[in-house]
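Novice: sequence and predicted structure below; questions after.
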Amino acid sequence: MYHIKTIEGQLDSKGLKIAFVAGRFNDIIVDRLVGGAVDYLARHGCEKENMTLIKVPGAFEIPVVTKKLAESGKYDGIVVLGAVIRGATPHFDYVCNECAKGVAQVSLDNDLPIGFGLLTCDTIDQAVERAGSKAGNKGVEAASAMLETVRVMQQI
């Protein structure tokens, strides 16, 4: 259409080594995100023996563990998954912001695609909707974004 070379990522995860970092807080929601992400990558060719799940206490701990995984050089991509639900204090804002900033910095510092599947919801109902209900499964979307980015970066 544009008559220029176009690079796009193929949605084929065969042969890739993928890590998932998942917060245990709000695990009823997070488990659904993990299930969606793992299923998506398996359906796109990733062998289960090439997938590793690391569970951390909550969203605030996700960046430091993601950093350690990225620096190990063992993984082609990482998917981070968690759920933070707004409460009555500003704690929500600090946790969400620091997790997002930390994960983005790890990705940039290590040239490593990281799918960001941290739900930041005002209510538990919103979280349920985004973990496989009316609004789809954001774990699947995070895995898909990571996979496509891995394949794009391999072509650059």
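Specialist: Yes, it's here. Worth saying up front: this structure is predicted, and the values here are computed from it rather than measured. Residues are numbered from 1 along each chain as shown.
Novice: all contacts plus neighbour counts: C-alpha atoms, from now on.
Specialist: Will do.
Novice: now the strands for this protein?
Specialist: Applying DSSP state E to the chain gives strands spanning 18-23, 51-56, 77-85, 114-121, 131-133, 136-137.
Novice: deepest of these, which one?
Specialist: The highest average neighbour count among those, using mean count of other Cα atoms under 10 Å, belongs to strand 77-85 at a mean of 27.
Novice: run the chain-centre distance for that one.
Specialist: In terms of Cα atoms, centre = their mean, to the nearest Å, the centre of strand 77-85 is found 5 Å from the chain centre.
Novice: ok, stretch 136-156 next?
Specialist: In terms of Cα atoms, centre = their mean, the centre of stretch 136-156 is found 9 Å from the chain centre.
Novice: just the buried residues of that stretch, please?
Specialist: Residues 137-151 are the ones in stretch 136-156 that count as buried (16 or more other Cα atoms under 10 Å).
Novice: same check on stretch 41-49?
Specialist: 41-42, 44, 46-47.
Novice: can you add distance to residue 30 and give the residues you listed back as JSON lines?
Specialist: What follows is these, written out as JSON lines (distance: Cα to Cα, whole Å):
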{"residue": "41", "distance to residue 30": "17"}
{"residue": "42", "distance to residue 30": "18"}
{"residue": "44", "distance to residue 30": "21"}
{"residue": "46", "distance to residue 30": "21"}
{"residue": "47", "distance to residue 30": "22"}
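Novice: ok, second structure coming up, stack it against the first:
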Amino acid sequence: MQGSDKGNLAGLNGEHLRVGIVRARFNDSVTAGLREACVAELTALGVPPDHIRSVDVPGALEVPVALQAMAASGDYDALVALGCIIRGETYHFELVANESGAGVTRVSLDSRLPIANAILTVENPMQAEARIEEKGRDAARVAVEMALLLKELK
């Protein structure tokens, strides 16, 4: 989200929302921090802690299938994808980044459920560490905003 958009979020109220989070364990210190920031922001936006469910998967490529299962349950108003892909010396970075991103988008469109994609794609661990707090909180705000919008559009 752009900085100028953040002022419009003051009225977000997630008190009646249920949010699912799928976190990739690969690059655990980064993704644990993303989840912590995301959950803190969800609760700050009024989402009750017992309406937030977080599950872990091995890596970013496994995130879409867990999102798909959560979406199919009908138990959630929005989902959040958390992960961290750090560029290496091989093509694997591009493969994982592209396929996980496409999978998240496909699940969202197929299920008509908003998914905030906070799977970081960075050049190095320092870039990942610098983005943990902001991206975790942004994902929470996107999930709440989009869930409320889709409820309004029904």
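Specialist: Here it is on my side, so go on. None of the values given here were measured: they were computed from a predicted structure.
Novice: drop the TM-score for these two in here.
Specialist: The TM-score (TM-score structural alignment, normalised by the length of structure 2) is 0.91; 145 aligned residues with a Cα RMSD of 1.2 Å.
Novice: tell me the residue furthest from the middle of structure 2?
Specialist: residue 89 (26.5 Å; Cα atoms, centre = their mean).
Novice: which position in structure 1 pairs with that residue?
Specialist: For residue 89 of structure 2, the aligned position in structure 1 is residue 88, judged by TM-score structural alignment.
Novice: next one: its match from residue 107 of structure 1, what distance?
Specialist: Residue 88 of structure 1 sits 31 Å away from residue 107 of structure 1, going by Cα to Cα, to the nearest Å.
Novice: what does residue 10 of structure 1 give?
Specialist: From residue 10 of structure 1 over to residue 107 of structure 1 (counting by Cα to Cα), the distance is 20 Å.
Novice: compare these two (neighbour count), which wins?
Specialist: residue 107 (19 against 13; other Cα atoms under 10 Å).
Novice: pretty sure the more buried one contacts residue 113?
Specialist: Yes - applying Cα atoms under 8 Å, one finds residue 107 of structure 1 in contact with residue 113, separated by 6.0 Å.
Novice: now distance to residue 29 of structure 1 too, for the strands of structure 1, in CSV please.
Specialist: Conversion of the strands of structure 1 to CSV gives the following (distance: least, Cα to Cα, whole Å):
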stretch, distance to residue 29 of structure 1
strand 18-23, 10
strand 51-56, 14
strand 77-85, 7
strand 114-121, 9
strand 131-133, 6
strand 136-137, 10
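Novice: which one of the ones you listed lies nearest to residue 99 of structure 1?
Specialist: For the strands of structure 1, the distance to residue 99 of structure 1 is smallest for strand 114-121, at 8.5 Å, taking Cα to Cα.
Novice: what range does that closest one cover in structure 2?
Specialist: Using TM-score structural alignment, strand 114-121 of structure 1 lines up with residues 115-122 of structure 2.
Novice: mean shift of the matching stretch relative to structure 1?
Specialist: Here the mean offset of stretch 115-122 of structure 2 against structure 1 after fitting is 0.4 Å, by mean Cα distance after the TM-score superposition for structure 1.
Novice: centre of the chain to that stretch, how far?
Specialist: Distance, stretch centre to chain centre, for stretch 115-122 of structure 2: 6 Å (Cα atoms, centre = their mean).
Novice: what does stretch 97-109 of structure 1 give?
Specialist: Chain-centre distance of stretch 97-109 of structure 1: 12 Å, with Cα atoms, centre = their mean.
Novice: in that stretch, which residues are buried?
Specialist: In stretch 97-109 of structure 1, counting by 16+ other Cα under 10 Å, buried: 98-100, 102-104, 106-107.
Novice: among those residues, which ones are in helices?
Specialist: 98-100, 102-104, 106-107 (DSSP state H).
Novice: residue 123 of structure 2 is in contact with residue 87, isn't it?
Specialist: Yes - Residue 123 of structure 2 is within contact range of residue 87, at 4.9 Å (criterion: Cα under 8 Å).
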